[in-house]
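# Got a predicted model here, sequence first, then my questions.
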Amino acid sequence: MKRLAFALSSLLGVAPFATALAQSAAPPTQQQAQAADTRQGGTFNAYGSQIFYQVSGSGTPLVLIHGYPLNGGLFAYQQAGLASRFQVITLDLPGFGKSSPIVGGVGSTAIYARYVIALLDHLGIQKAVIGGHSMGGIITQEVYREASNRFAGMILIDTISQPASIIEQSEWAGFGVQATRQGVPSVLPNLVPMLLTGNTLLNIPAVGTAIENIIDEASVSGMQTGAETLALRPDYRPVLPTISVPTLVLEGVDDGVYAFPIAQSIQAAIPGATLSLIPDAGHVSIFEQPAAANQAITAWADAAKL
């Protein structure tokens, strides 16, 4: 979906305004990326769906919400790399990964948000740093609109606040139709190159394979409801000035889905927010450059005394 990104001239024009530039770090090694998925966690029932979640580490609760059409495995390097600083909590949204689909098969940011709040209630957590990647970042904004009292801080990763354009609506709908007619694996050739940089795909192909494996765990129902959610999402720009907790906007410099001028505009709209740009990273910056992403999160949390 590179045509949804801003032009290169726009990218160059806003680069000096980033409040922080994360130091470059090596992406996952071939061996790390080839590691089998051995995710183990718990499940609980919410609104008729069985929801899979993982908890690791201790400290300030950090809840991370994955994007479309991924699952909590996206945050494997945060589960491992941030566990000494946070209690890292991830979930598979209904219809993705190890979670069963939404009962009724209708998706929206409000519907997904209630599963996040239900997880907090299930774990007995009153306040947490809550963050999300892409669709998960949009859901994070919805959770704040519904339950701002549950936030100690916020992290928005490679995401957006504005509603989908007509072009974007059509593209997201297309992924749902493609998965329905030809199966989830059929979307991989179109979707994976949107998520990673060409350099990673060329030089560390196992990272692409790892992302493919995560996507392949999605159900057709999840593909449909997630696509519907992205295509018909509300406008969250009015929410941004109301955010009163410490906020980190984390963005891959080479994000081809929601380019970093979008992140810069989100950061400018949230009082006191920090923008951290991750070099050599695309739309899944937190997976493609986990060391740099983890460093940015830790530095921000330390500065905010979270």
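Perfect, I can see it now.
# CA only for contacts and neighbour counts going forward, please
Will do.
# Now do the strands in the stretch 201-306 of the chain.
Counting by DSSP state E, counting those that start in this stretch, residue ranges of the strands within the stretch 201-306 of the chain are 247-252, 274-278.
# again but with the stretch 1-150 of the chain, I slipped
Taking DSSP E, counting those that start in this stretch as the criterion, the stretch 1-150 of the chain contains strands spanning 20-21, 42-46, 49-57, 60-65, 86-91, 128-133.
# Include mean neighbour count when you put the ones you listed into CSV, please.
Formatted as CSV, those follow (neighbours: other C-alpha atoms under 10 Å):
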stretch, mean neighbour count
strand 20-21, 17
strand 42-46, 15
strand 49-57, 20
strand 60-65, 25
strand 86-91, 25
strand 128-133, 24
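# how about those in TSV, adding distance to S148?
Formatted as TSV, the entries for the strands of the stretch 1-150 of the chain read as follows, by distance: least, C-alpha to C-alpha, whole Å:
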stretch	distance to S148
strand 20-21	26
strand 42-46	21
strand 49-57	22
strand 60-65	14
strand 86-91	18
strand 128-133	10
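# now for those strands, which one comes closest to Q267?
Across the strands of the stretch 1-150 of the chain, Q267 has its closest neighbour in strand 20-21 (11.3 Å, C-alpha to C-alpha).
# need the longest helix for the protein.
helix 166-182 (DSSP state H).
# what's the nearest residue to the most centrally placed residue in the chain if we skip its chain neighbours?
To find the centre residue of the chain, average its C-alpha atoms and take the closest one (C-alpha atoms, centre = their mean): that gives H133, at 1.3 Å. What sits nearest to H133 in space, not counting adjacent residues and going by C-alpha to C-alpha, 6 or more residues apart in numbering, is I157, at 4.5 Å.
# contacting residues for that neighbour?
When contacts are counted by C-alpha atoms under 8 Å, 6 or more residues apart in numbering, I157 touches 131-134, 137, 249-251, 286.
# do you know how far it is from T229?
Spatial separation of I157 from T229 under the definition C-alpha to C-alpha, to the nearest Å is 18 Å.
# How about S285?
22 Å.
# Remind me which helix or strand M194 belongs to.
Using DSSP states H and E, the element containing M194 is helix 188-195.
# Below is an additional structure, to be compared with the one above:
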Amino acid sequence: MRRVGTAVFEEITIGYEDRGSGEALVLVHGHPFNRSMWRPQIEHFARAGWRVIAPDLRGYGESSVVPGTTPLETFVRDTVALLDRLGIERFVLGGLSMGGQIVMEFHRLLPDRIRAVVLADTFAAAETAEGRAARHAMADRLVREGMDGYAREVLTKMIAPHTAAHRPEVAHHVLGMMTGTPPEGAAAALRGRAERPDYTELLADIAVPVLVVVGADDEYTPVSDARVLHERVPDGTLAVIEGTAHMPNLEREGEFNTVLADFLDGLPAVPTPAAQRAS
């Protein structure tokens, strides 16, 4: 079953896709994208017996644009409100890039709701002073100039050059997501992300299984960043997807889906209500 809709909360509207049935898999997109970046995973895992929920973060896709600054905690609170509306209490939570940092913030705030974690092409460290300045400068640029120039500059960092050359449909999809993102929404997220906390020491507190995935040629979050995540979580699995950059879930969706499926298949079974009562 495919359900696409919007949920209206006190101040904003959140667009989302909710497909399939079974245990919940929640996927959080990165910047400057929208929920359609997870299309291959939504389709695959809904067929495989999962209920896959992919929201548009505020400022992106079909969700409301709120200018100013959007901290990662705000994205978490929006996601919680949506999941509560959908009646989903516990779930596997995955995110890519900024989405992965939102996942780490979610675990900092509400660890008991997470059954397992997927961290794709992301990193845990706080921003450096130079990095904060760069994010604020980019936010100002996007508001001033729009998304088009930036999107074309970074396309072959988001996806590997050979992907852009040989899979034009992927390049078109990624470029379309970036150019279609409202500049004020992207800028608000950049400002909030610049001030995020350092999650490095918190990784040891993640008491559920963790899958770390990274593109072998990712320049934004290289394999060395993924190894830090993998080494610091107590129960982690690391997968490096060859021939991909920052978006392995789109560049080699088959390999990414296989890695994620193996991880999900290995999770401890969720006790049935009868088993919980018996215990």
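Received it, and whenever you're ready, just let me know what you need. Note that the coordinates shown come from a computational prediction; the quantities given were computed from them, not determined experimentally.
# in structure 1, which spans are helices?
8-14, 30-33, 76-81, 109-123, 135-147, 166-182, 188-195, 198-203, 205-216, 220-231, 260-269, 285-288, 290-304.
# Out of these, which gets nearest to A46 of structure 1?
Checking these against A46 of structure 1 by C-alpha to C-alpha gives helix 109-123 as the closest, at 6.5 Å.
# against structure 2, where does the closest one fall?
Taken onto structure 2 by TM-score structural alignment, helix 109-123 of structure 1 occupies residues 72-86 there.
# If you count neighbours, what's buried in that stretch?
Neighbour-count burial for stretch 72-86 of structure 2, counted by 16 or more other C-alpha atoms under 10 Å, picks out 72-76, 78-83.
# Between S285 and T229 of structure 1, which is the more surrounded one?
The neighbour count for S285 of structure 1 versus T229, taken as other C-alpha atoms under 10 Å, is higher for S285 (28 against 25).
# The more buried one reaches L156, doesn't it?
No - no contact is recorded between S285 of structure 1 and L156 when judged using C-alpha atoms under 8 Å, the distance being 11.8 Å.
# what's the burial count for G99 of structure 2?
With neighbours defined by other C-alpha under 10 Å, the count for G99 of structure 2 comes to 24.
# Return the residue of structure 1 aligned against it.
Taking TM-score structural alignment, the alignment pairs G99 of structure 2 with G136 from structure 1.
# Can you find the partner of G176 of structure 1 in structure 2?
Alignment note (TM-score structural alignment): G176 of structure 1 maps to A139 of structure 2.
# just checking, L275 of structure 1 touches I262?
No - because the distance of 11.1 Å does not satisfy C-alpha under 8 Å, L275 of structure 1 is recorded as not touching I262.
# Which residue of those two possesses the greater neighbour count?
For L275 of structure 1 and I262, the more surrounded residue by other C-alpha under 10 Å is L275, and the numbers stand at 27 against 19.
# Show me what the more buried one aligns to in structure 2.
Residue pairing (TM-score structural alignment): L275 of structure 1 is matched to L238 of structure 2.
# Leaving out sequence neighbours, find the closest residue to that match.
By the measure of C-alpha to C-alpha, 6+ apart, the closest residue to L238 of structure 2 outside its immediate chain neighbours is V212, 4.8 Å from it.
# residues in contact with the equivalent of the one you found over in structure 1?
If you follow V212 of structure 2 across to structure 1 using TM-score structural alignment, you land on V249. Applying C-alpha under 8 Å, 6+ apart to V249 of structure 1 gives the contacts 155-158, 263, 266-267, 273-276.
# Of these - the most surrounded one?
For the contacts of V249 of structure 1, counting by other C-alpha under 10 Å, the largest number of neighbours falls to D158: 32 neighbours.
# Next one: that residue relative to N294 of structure 1, how far apart?
When distance is defined by C-alpha to C-alpha, D158 of structure 1 is 15 Å away from N294 of structure 1.
# and if you look at P61 of structure 1?
15 Å.
# now do T180 of structure 1
Note on T180 of structure 1: its distance to N294 of structure 1, by C-alpha to C-alpha, is 36 Å.
# and what of N45 of structure 1?
The separation that N45 of structure 1 has from N294 of structure 1, given C-alpha to C-alpha, amounts to 31 Å.
# Can you give the distance of stretch 220-234 of structure 2 from its chain's centre?
Computed by C-alpha atoms, centre = their mean, to the nearest Å, the chain-centroid distance of stretch 220-234 of structure 2 equals 16 Å.
# How about stretch 151-166 of structure 1?
Using C-alpha atoms, centre = their mean, the offset of stretch 151-166 of structure 1 from its chain centre is 9 Å.
# What distance separates the opening and closing residues of that stretch?
32 Å.
# so that stretch aligns onto which residues of structure 2?
Under the alignment (TM-score structural alignment), stretch 151-166 of structure 1 falls on residues 114-129 in structure 2.
# Can you list the buried residues in the matching stretch?
114-127.
# Okay, and which of those residues map to strands?
Among the buried residues of stretch 114-129 of structure 2, the members falling in strands (DSSP state E) are 114-120.
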